[in-house]
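[1] Fold the stuff below for me.
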Amino acid sequence: MTHFHAVVWLDHQEARVFQFGEGDLEKTVVHGHKQNLHHRSGCIGDGRAPADIAFFDDIEGALSGAGEVLVLGPGAAKLEFVRHATKFRPALEHRIIGVETVDHPSDGQLVAYARKYFHAKDRMRPLLQPA
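    Reported below is the predicted structural model:
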C-alpha cells in the first residue's frame, strides 16, 4: 500500500517509519548496521563512525511510495540522512519537506506530530485555480 505522507524518526541505531493517509497507518522499523566506534588516544581521525550508508538505503526503501517525508530525530543522524539524500538520492531529497529535532516520542506522539505538521503544511499551499 502506498501513502502520500510519511514521517521517519531516526537515531544512529534505529529508524521508525510511518506512512499514513486519512485513516490508515503503516509502520516499519529499520535497524542500523554499524557498531559503535570508540575513540582511542593516539589514533588518527576524529573518532566518529562514518555514516551507515546501508542503514540510510534501508530507510529510503521503507519510504518508497511516500510523496512527502518529514524527517525527525534527536541528534545528528537525521542530518546525515538528509545530506546523504541530497548527495546520492535526489528523488528522495525532493520529497523531504521538513527536518526537525524531536527527542524520543512514543509512536502515537510521533504520528500525531506528523499529522499536525502535514495538516499545517497542506493549509499553507496555494490552491490550484481551475483551467
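[2] C-alpha only now, for contacts and for neighbours.
    Will do.
[3] helices or strands up against the helix or strand containing V69?
    Element membership for V69 (DSSP states H and E) is strand 68-73. Contact partners of strand 68-73 among helices and strands, from 3 or more C-alpha pairs under 8 Å, 6 or more residues apart in numbering; DSSP states H and E: strand 5-10, strand 96-101.
[4] Which one of the ones you listed lies nearest to F81?
    Shortest distance between F81 and these, using C-alpha to C-alpha, is found for strand 5-10: 9.0 Å.
[5] Please enumerate the helices of this structure.
    Per DSSP state H, the chain carries helices over the ranges 53-62, 77-88, 90-93, 107-124.
[6] Minimum distance to V30: which of the ones you listed has it?
    Within those, the stretch nearest V30 is helix 53-62; the backing value is 6.5 Å (C-alpha to C-alpha).
[7] one step back: could you dump the helices of the chain to TSV with distance to D24 and mean neighbour count?
    Shown next, in TSV, are those (distance: least, C-alpha to C-alpha, whole Å; neighbours: other C-alpha atoms under 10 Å):
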stretch	distance to D24	mean neighbour count
helix 53-62	16	17
helix 77-88	25	17
helix 90-93	22	15
helix 107-124	11	14
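[8] Same list (these) but as JSON lines, adding distance to V69.
    Output for the helices of the chain, formatted as JSON lines (distance: least, C-alpha to C-alpha, whole Å):
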{"stretch": "helix 53-62", "distance to V69": "10"}
{"stretch": "helix 77-88", "distance to V69": "11"}
{"stretch": "helix 90-93", "distance to V69": "9"}
{"stretch": "helix 107-124", "distance to V69": "9"}
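[9] Another for comparison:
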Amino acid sequence: MSLFHAVVWLDHHSAQILQFDAEHVQAEKVKASSRHSKQHGSAVRTEHEFYAEVCEALQGISEILITGSKTAQADFKHYLEKHRPAQVSSVVGYETVDHPSDKQLVALARQFFLKHDRMAGVPTPM
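    Below you'll find the predicted structure:
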C-alpha cells in the first residue's frame, strides 16, 4: 500500500519509514549492510547502497519528511541531490529529532504536513 505522506527517521545505520494517512500507518525498516571489503572507498559504497534502498522504499510517495540527526539528514540530502535528483522534490522538509517512538514520529509528521499543506494552500478537513 502506497500512502500519500511518509516520515523517515534515519541515521547512518538504519531508517524507519512510516507511511500514513488519516487512519493508517505502515512501517518499514531499512538497515545498512554490515559487510566490509578491503576495497578503497567501501564505506562510501555501503552508505550509497543503504541510501539507495531507502530511496527505493520511498518510491512513489508524494510528500516525505526526513528526520534524524543533522549529519544523517545532510548526508542523505547530498546523496539525493547527486544520485536521485528526480526524488528531491518529494522531500518537503527536514527536521532534527533524537530517537522518537513511532507514535511520536507520526504525530510530529502530521503536525508538519498540516502546516505544510496550509502554506501550500491545500484546504484542511474540519
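[10] one step back: and the helices and strands packed on strand 68-73 of the first structure, which is most packed in?
    strand 5-10 (a mean of 26; mean count of other C-alpha atoms under 10 Å).
[11] mean distance, that strand to its aligned residues in the second structure?
    By mean C-alpha distance after the TM-score superposition for the first structure, the fitted strand 5-10 of the first structure averages 0.5 Å away from its aligned residues in the second structure.
[12] Measure how that strand sits relative to strand 68-73, angle-wise.
    The directions of strand 5-10 of the first structure and strand 68-73 differ by 20 degrees, with axes from the mean of the first three to the mean of the last three C-alpha atoms, to 10 degrees as the criterion.
[13] so what does strand 5-10 of the first structure touch, helix or strand wise?
    Packing partners of strand 5-10 of the first structure (3+ C-alpha pairs under 8 Å, 6+ apart): strand 14-20, strand 68-73, helix 77-88, helix 107-124.
[14] Name the residues that touch it?
    The contact list for strand 5-10 of the first structure (C-alpha atoms under 8 Å, 6 or more residues apart in numbering) reads 15-21, 63, 66-74, 77-78, 110-111, 114, 118.
[15] Using ChimeraX, make a named selection holding only the buried ones among those.
    Listed next is the ChimeraX selection for buried residues among the contacts of strand 5-10 of the first structure, using 16 or more other C-alpha atoms under 10 Å:
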select :15,16,17,18,19,20,63,66,67,68,69,70,71,72,73,74,77,78,110,111,114,118
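[16] The aligned residue in the first structure for P100 of the second structure and A51 of the first structure: what is the separation?
    Counting by TM-score structural alignment, P100 of the second structure corresponds to P105 in the first structure. The gap separating P105 of the first structure from A51 of the first structure is 24 Å, by C-alpha to C-alpha, to the nearest Å.
[17] now swap in F20 of the first structure and tell me
    Using C-alpha to C-alpha, one gets 28 Å for the distance from F20 of the first structure to A51 of the first structure.
[18] L3 of the second structure -> the first structure?
    In the first structure, L3 of the second structure lines up with H3, judged by TM-score structural alignment.
[19] Contacts only, for that match.
    Q19, F20, G21, G65, A66, G67.
[20] Next: A43 of the second structure.
    Going by C-alpha under 8 Å, 6+ apart, A43 of the second structure touches H36.
[21] Over to V17 of the first structure?
    V17 of the first structure makes contacts with A6, V7, V8, W9, K27, T28, V29, V30, I59, A62, L63, as judged by C-alpha under 8 Å, 6+ apart.
[22] Any chance of these in JSON lines with distance to N36 of the first structure as columns?
    Converted to JSON lines, these look like this (distance: C-alpha to C-alpha, whole Å):
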{"residue": "A6", "distance to N36 of the first structure": "28"}
{"residue": "V7", "distance to N36 of the first structure": "26"}
{"residue": "V8", "distance to N36 of the first structure": "22"}
{"residue": "W9", "distance to N36 of the first structure": "20"}
{"residue": "K27", "distance to N36 of the first structure": "26"}
{"residue": "T28", "distance to N36 of the first structure": "23"}
{"residue": "V29", "distance to N36 of the first structure": "20"}
{"residue": "V30", "distance to N36 of the first structure": "17"}
{"residue": "I59", "distance to N36 of the first structure": "19"}
{"residue": "A62", "distance to N36 of the first structure": "24"}
{"residue": "L63", "distance to N36 of the first structure": "25"}
